[in-house]
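K.L.:
below is the sequence, then the predicted model.
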Amino acid sequence: MIPTQGLMAGLVTSEGFHHTETGQYGRFLRVVAQWERRRLGGGHGGGWVGGMVPAHTLALSTDAHLTLVLPDLTHQGFQAKSVIDGLTGDQAIQVSALVGRYHGTVVAYKLVTATDLQTAFPQCFNVASTDSPVFTVFSKTGFERLRQEWDGKDTYTPLLDKLMLYESLVPEFIVSNLLPQEPFATALHGDLQPSNLFFRCTDDGDTEIKVIDWATARYSHGPLDLIYLLNMGLETQVRRQVTEEAKDAYFTAFNAALRELGAGMSYPRSAFDTAYLLGRQLIVLWSIMSVNLFFTHPTLTSRLHAIIADVLLDPSVPPPSLS
């Protein structure tokens, strides 16, 4: 165990977690934020990335874990919502735009500086493995529970056959489709749930947003962060109402970052749509792997079931394949 510093003085955490949060990903965020600030030449204050990351990235906000909520956030009036409550529609759109801006900034940084992120920031990004218990044990028990809960229910029974296609491909489908596709692969947060998002209204009516808990960062398709946010972080009806607006906000902000930071290219809508479609297939599996975690919470269980059903019933989402 090692002590933290600054506003976190007197608290301790594991050395491994500390190095991931402040040593690896913390360094990456600081480098990108400093580059963006210089590139903007004083525009947008201290930069978008610098504005969204607290001074100390070392923080968890859930009661179920070691809780290190940053004093400077709560003392300054920032508040987070619970996963059960979910974000409001306006909050989801605001975060979607911010995340799009962040993802576009990372792409611009690596293109302009010719930086290979995975080489320049070793041990910063999680890499999926087919033998991970998350993709084996969690998925197996999730499918078993879902079959028990859906069997004999007229609404869900027709979907069980569709689920078999997903079950037969785990974990290879997940691992192969998390591989980054250049040139628009970017740095994902990996866990954009409400408890990791802090909001504060400013005196002029704007909203400030801080994002914490970067320990599950991944180098992959940006829209996967957006998909996770909209599905895991919103009540079902809110998700259905704001999805298209949130997608547009993300896409517009991504391209604004590329343009303003001189990346020399734009993110094609076709590439975004392809990655987003893949994300919808993956969210079926993320949801199934979460079923056993949330089965005691009716609200979250209902949300997970709705996510899975909405994708399986959508004719625009093809069955998963490894081709």
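P.N.:
All right, it came through fine.
K.L.:
C-alpha only now, for contacts and for neighbours.
P.N.:
Fine.
K.L.:
next helix or strand past the host helix or strand of residue 91?
P.N.:
Taking DSSP states H and E as the criterion, residue 91 maps to helix 89-113. Sequence-wise, the next helix or strand downstream of helix 89-113 (DSSP H and E) is helix 117-120.
K.L.:
in that next one, what counts as buried?
P.N.:
residue 117 (16 or more other C-alpha atoms under 10 Å).
K.L.:
okay, buried residues for the following helix or strand past it please.
P.N.:
Sequence-wise, the next helix or strand downstream of helix 117-120 (DSSP H and E) is helix 137-150. Across helix 137-150, burial judged by 16+ other C-alpha under 10 Å covers 138-143, 145-147, 150.
K.L.:
take this one as well and set it beside the first:
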Amino acid sequence: MEVKNLKELLDKHIGDSNKIISYQTSNLLSSGENYGSILLRIQIKYQNKNGEEENADWVAKIAPPIPFLWEFFNIPVTFKKEVGVYKVIQPTLNEFGREKGIDNLIEIFAKYNGSRVSLNPNTQDVDRDAVLLMDNLKIAGFESKDRFVGFDYDCTKLLLHDLATLHASVIAFKLAKPNEFKRKILPYLSKDFFFDAGDEQLRHFMETLKGVAVRANPACAEHLPKVEERFLKIVQLYKSEVPPREPWATFIHGDLWVNNVLLKFENGKPVKHKMIDFQLIEYNSPANDVLFLLYSSVELSLLEKHVDEFLKMYHGYFIETLQKLDCDTAQFSYDSFLEECRKVVWEIQLAHLTFMHIPIFTQKGEGQDVSEFGSWTTADIEANIRRMHPVCGQKLQFIIMDFVKRGWL
């Protein structure tokens, strides 16, 4: 992919005293690893103010060139939201943390290096020349986990801690500074992604996945009508204007699974993580992020034993953060959190988890390239199901049976 006037953009953001010598771009990800954008690696050679040669390794995030994906992800709106996470939301929360005596309250976002919405200096509208520049996290030692395996116990613990910190920090800021919250953060958390597909495609997809689940565990067959009922209402659910429930409503990522998390390890243990891809952020229940992260991306063997522990772990970190930020925790009991979990499963997460089995469990190297997307057809569904990793059925049947056990389905 070519980025127009890239050198001009790099010159603007490399630093006033630095001068670009050369740069080269390459694809950062293989086909099928990301559809909401194109990620390019930019290797930059520049001269610093002392005349010395240095290197920088950045990532350029640009919109997918396909009209179907441009509309599907509502790029004109979601691109600006993602830039706002780096330029506004993170600095605002960290300033709030410093006021409470906490340095670097939120450290889970990549370093922002600059952006543009268009080559036209007289517009604020996002067009095909929009670019977001960030540090290349992989060069800094961060790595992705295998999505067919998922996160181990230590990784899950770290992620739940950081996720709880983010969710609770936004809530504490909202309660402490409601006017600033409405002005600085809430505008970026509008619901702007609306999944849309025809009934024929949805039914075909559901019938195919039902077969995958039943082959993995025939006992889940009796519960599949309820799963189908919720899945077939996915369009209405995504388009609904149900107001977020207070006081739990906060910044949610909306798509937090293996590919949107990078971890840094020391001596084999995870010590830091970075969260990426903020196109689907919105103001909603934190239970959405927690359940989607756990059930989509944690090792199945751990889920079979530790879901309750993980939920309690998240809630403990959440309360701890609220207390550090001088926020009254009386409204945020564990029972109240579990009720949020039950509600979001019924409202959206059952359908969300079911649908996301396609990108999560498509065999590596066999996903569709973005250039192949022109619609969402039954042929696409069948092709993707044939590419599924064997663990897909095991994960899907576990989700169904565990939700039944918990009274969430």
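P.N.:
Alright, I've got the coordinates. As the structure is a computational prediction, the values presented were derived from the model and not from experiment.
K.L.:
would you give the TM-score for this superposition?
P.N.:
After superposition, the two chains reach a TM-score (TM-score structural alignment, normalised by the length of structure 1) of 0.78; 305 aligned residues with a C-alpha RMSD of 3.6 Å.
K.L.:
please tell me which residues of structure 2 the helix holding residue 91 of structure 1 aligns onto.
P.N.:
Aligning helix 89-113 of structure 1 against structure 2 (TM-score structural alignment) gives residues 153-177.
K.L.:
can you pull the buried residues of the matching stretch?
P.N.:
Buried-residue list, stretch 153-177 of structure 2, by 16+ other C-alpha under 10 Å: 155-174.
K.L.:
the helix holding residue 91 of structure 1 vs structure 2, average offset?
P.N.:
Overlaying structure 2 shows helix 89-113 of structure 1 at a mean distance of 0.9 Å from the equivalent residues (mean C-alpha distance after the TM-score superposition for structure 1).
K.L.:
in terms of secondary structure, what does that helix contact?
P.N.:
Packing partners of helix 89-113 of structure 1 (3 or more C-alpha pairs under 8 Å, 6 or more residues apart in numbering; DSSP states H and E): helix 26-40, helix 48-52, strand 186-188, helix 223-232, helix 236-260.
K.L.:
off-centre distance for the longest one?
P.N.:
A distance of 14 Å separates the centroid of the chain from that of helix 236-260 of structure 1, by C-alpha atoms, centre = their mean, to the nearest Å.
K.L.:
tell me the first helix or strand C-terminal of it.
P.N.:
Under the assignment DSSP H and E, the closest C-terminal helix or strand after helix 236-260 of structure 1 is helix 269-290.
K.L.:
distance of residue 127 of structure 1 from residue 13 of structure 1?
P.N.:
Here residue 127 of structure 1 is placed at a distance of 23 Å from residue 13 of structure 1 (C-alpha to C-alpha, to the nearest Å).
K.L.:
could you do residue 312 of structure 1 as well?
P.N.:
Distance from residue 312 of structure 1 to residue 13 of structure 1, counting by C-alpha to C-alpha: 41 Å.
K.L.:
over to residue 187 of structure 1?
P.N.:
25 Å.
K.L.:
who has more neighbours out of these two?
P.N.:
Between residue 187 of structure 1 and residue 13, residue 187 has the larger neighbour count (other C-alpha atoms under 10 Å), namely 27 against 15.
K.L.:
not counting sequence-adjacent ones, nearest residue to that one?
P.N.:
Distance criterion C-alpha to C-alpha, 6 or more residues apart in numbering; nearest residue to residue 187 of structure 1, sequence neighbours excluded, is residue 219 at 4.7 Å.
K.L.:
contacting residues around that neighbour?
P.N.:
118, 125-127, 179-180, 185-188 (C-alpha atoms under 8 Å, 6 or more residues apart in numbering).
K.L.:
buried subset of those, written for PyMOL?
P.N.:
Command for PyMOL, covering only those of the contacts of residue 219 of structure 1 found buried under the criterion 16+ other C-alpha under 10 Å:
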select buried, resi 125+180+185+186+187+188
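K.L.:
and which of the contacts of residue 219 of structure 1 is nearest residue 21 of structure 1?
P.N.:
residue 125 (10.9 Å; C-alpha to C-alpha).
K.L.:
which one in structure 2 is aligned with the closest one?
P.N.:
When structure 2 is aligned by TM-score structural alignment, residue 125 of structure 1 is paired with residue 189.
K.L.:
distance of that match relative to residue 132 of structure 2?
P.N.:
19 Å.
K.L.:
same question for residue 11 of structure 2.
P.N.:
Relative to residue 132 of structure 2, residue 11 of structure 2 is positioned 14 Å away (C-alpha to C-alpha).
K.L.:
between the two, who's got more neighbours?
P.N.:
Neighbour totals were compared for residue 11 of structure 2 and residue 132, and residue 132 leads with 21 against 15 (other C-alpha under 10 Å).
K.L.:
helix or strand: which one has the nearest residue to the more buried one once chain neighbours are set aside?
P.N.:
Leaving aside its sequence neighbours, residue 132 of structure 2 sits nearest to residue 115 (C-alpha to C-alpha, 6+ apart; 4.4 Å). Element membership for residue 115 of structure 2, per DSSP H and E: strand 112-116.
K.L.:
show me what that strand is in contact with.
P.N.:
Outside strand 112-116 of structure 2, the residues that touch it by C-alpha under 8 Å, 6+ apart are 9, 13-14, 83, 86-87, 129-135.
K.L.:
the same query, at a cut-off of 6 Å, please.
P.N.:
13, 86, 130-134 (C-alpha atoms under 6 Å, 6 or more residues apart in numbering).
K.L.:
so which elements touch the next helix-or-strand element following that strand?
P.N.:
Toward the C-terminus, strand 112-116 of structure 2 is succeeded by strand 131-135 as the next helix or strand (DSSP H and E). Applying 3 or more C-alpha pairs under 6 Å, 6 or more residues apart in numbering; DSSP states H and E, one finds that strand 131-135 of structure 2 contacts strand 53-62, strand 112-116.
K.L.:
any chance of those in CSV, with distance to residue 270 of structure 2 too?
P.N.:
CSV is the format used below for these (distance: least, C-alpha to C-alpha, whole Å):
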stretch, distance to residue 270 of structure 2
strand 53-62, 23
strand 112-116, 23
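K.L.:
show me the one of those strands that comes nearest residue 350 of structure 2.
P.N.:
Closest to residue 350 of structure 2 of these is strand 53-62 (C-alpha to C-alpha; 29.8 Å).
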